[in-house]
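In: Provide a 3D model corresponding to the input given below.
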Amino acid sequence: MWYSYQVGKAPGYLRDENGDIQYESYVGADGEVYFYTDDEGKKIPKESGEMEVLYSNPVKFWGTITSQLKNAVMRAWGSDSTNNYATLILAKHAKDSDGNELSLPFGARIWLHSEIKMKPNGSPDENSADYQVSGIMNEALNETSYYLQVLQQSEEKT
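Out: Here you go, the predicted model:
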């Protein structure tokens, strides 16, 4: 599995039907399109007026995800539906593939089966993730449980 968490925000840009960024421009008297540039000669993108969430580079980790939640477990999370939720179980002080202690924050994205897609700005596309951390239960002695919201249904790969 892979995880990524929010690291900041950046201005969002208007995009065309292919997903390419649109740039500030004008049509000259000769009918040609000219682009506005900054001091370094780079084209200036058209901002959408919205901020885009940036995510960290995905890091590999190991844990157990189950979508077979029992009613008692669901009640502990305050939910009465098992359709769109799963549980991730990690050992206390578990480490990721970089050797860092694993502590997933609220909103972290997890890829189990889906391909990690990247945005044009180099940030992982959070919409390509399989799960989002929606709750954390760390009272147990030897493990931490994470309540995961299913973002997309994917077929299990073998």
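
In: contacts, neighbours, all on C-alpha from now
Out: Will do.

In: Correct me if wrong: Y85 contacts S134.
Out: No: in this structure, Y85 is not within contact of S134 by C-alpha atoms under 8 Å, at 9.2 Å.

In: Beyond the helix or strand containing Y26, next helix or strand please.
Out: Using DSSP states H and E, Y26 falls within strand 25-27. Note on strand 25-27: by DSSP H and E, the next helix or strand toward the C-terminus is strand 33-35.

In: Next, the buried residues of that next one.
Out: By 16 or more other C-alpha atoms under 10 Å, strand 33-35 has no buried positions at all.

In: what packs against it?
Out: Packing contacts for strand 33-35, counted by 3 or more C-alpha pairs under 8 Å, 6 or more residues apart in numbering; DSSP states H and E, involve strand 25-27.

In: Now show me the structure for the sequence below, then we'll compare the two:
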Amino acid sequence: MELVVFYSFAALVFFSAIFILFTKNVIYAAFTLLLTFVGIAGIYVFLMADVVAVTQVMVYVGGILILLIFGVMFTNKLQNGKILTSHQYPLIAGLLGVGVFVLLISLIFKTDFQSLAWIQEITHQTHKNNHPASTIEPIGLQLMTHQVLALEVVGVLLLLALVGTALIAGRKV
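Out: All right, here's what the predicted structure looks like:
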């Protein structure tokens, strides 16, 4: 059953990415990107990378994709028509895509995943506890103990960027 769900997520990512590649309507591509991001988050869950899956949904789906859709829809409203893409160099893009795909597949087959220490640790914890180990607790403990200063500095920098953006936007309005 798990294999069927995993391959369903993989098929969702593959076919939605292919649709994005071949559609000329930017709005359809932006909305289909949602399916791609959700499918990738589902694959991360199956890889026992729950933090990455939650980050994928929160950052990419909740932030970047919504911003992209608003930008496309706002631009579409200004031009009073559809925004279409053009495929200027399909042969070069296709060859580049196939080259990257072949490179990634060759790297996957050359990598010995069983020798990686973190995979052995997760596999050992899974067999010991009869359920997959969560990565959220160790990352949370690390952030709140050893990395708390860096976390606070990043928070202050983001706050300063938000205040600066509000000041710049206030002057132009």
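
In: For the two chains, what TM-score is obtained?
Out: Once superposed, chain against chain, the TM-score is 0.19 (TM-score structural alignment, normalised by the length of structure 1); 56 aligned residues with a C-alpha RMSD of 5.4 Å.

In: Give the residues shared as contacts by Y85 and S134 of structure 1.
Out: 147-149 (C-alpha atoms under 8 Å, 6 or more residues apart in numbering).

In: mind checking the SS state of V4 of structure 2?
Out: Here V4 of structure 2 is recorded as helix under DSSP: H, G, I helix; E, B strand; the rest coil.

In: For Y28 of structure 2, see how far away it is.
Out: 27 Å (C-alpha to C-alpha, to the nearest Å).

In: Show me which of the two is the more surrounded one.
Out: Neighbours of V4 of structure 2 and Y28, each counted by other C-alpha atoms under 10 Å, are more numerous for Y28; the result is 13 against 9.

In: Show the contacting residues for that one.
Out: Residues in contact with Y28 of structure 2 (C-alpha under 8 Å, 6+ apart) are I20.

In: so after the strand or helix carrying it, what's the next helix or strand?
Out: In the assignment (DSSP H and E), Y28 of structure 2 maps to helix 26-46. Per DSSP H and E, helix 26-46 of structure 2 leads on to helix 50-55 as the next helix or strand towards the C-terminus.

In: and that following helix, what other elements does it pack with?
Out: Using 3+ C-alpha pairs under 8 Å, 6+ apart, helix 50-55 of structure 2 is in contact with helix 26-46.

In: Now the helix it packs on: buried residues?
Out: Applying 16+ other C-alpha under 10 Å to helix 26-46 of structure 2 flags 26-27, 29-46 as buried.

In: mind checking how far it is from the chain centre?
Out: Its chain's C-alpha centre and that of helix 26-46 of structure 2 lie 8 Å apart, by C-alpha atoms, centre = their mean, to the nearest Å.

In: Quick check: G71 of structure 2 vs F37 of structure 2, distance?
Out: To F37 of structure 2, G71 of structure 2 is 18 Å away according to C-alpha to C-alpha.

In: Could you do F15 of structure 2 as well?
Out: Taken as C-alpha to C-alpha, the span from F15 of structure 2 to F37 of structure 2 is 12 Å.

In: Same check on T123 of structure 2?
Out: 26 Å.

In: how far away is I119 of structure 2 from L151 of structure 2?
Out: Applying C-alpha to C-alpha to I119 of structure 2 and L151 of structure 2 gives a distance of 27 Å.
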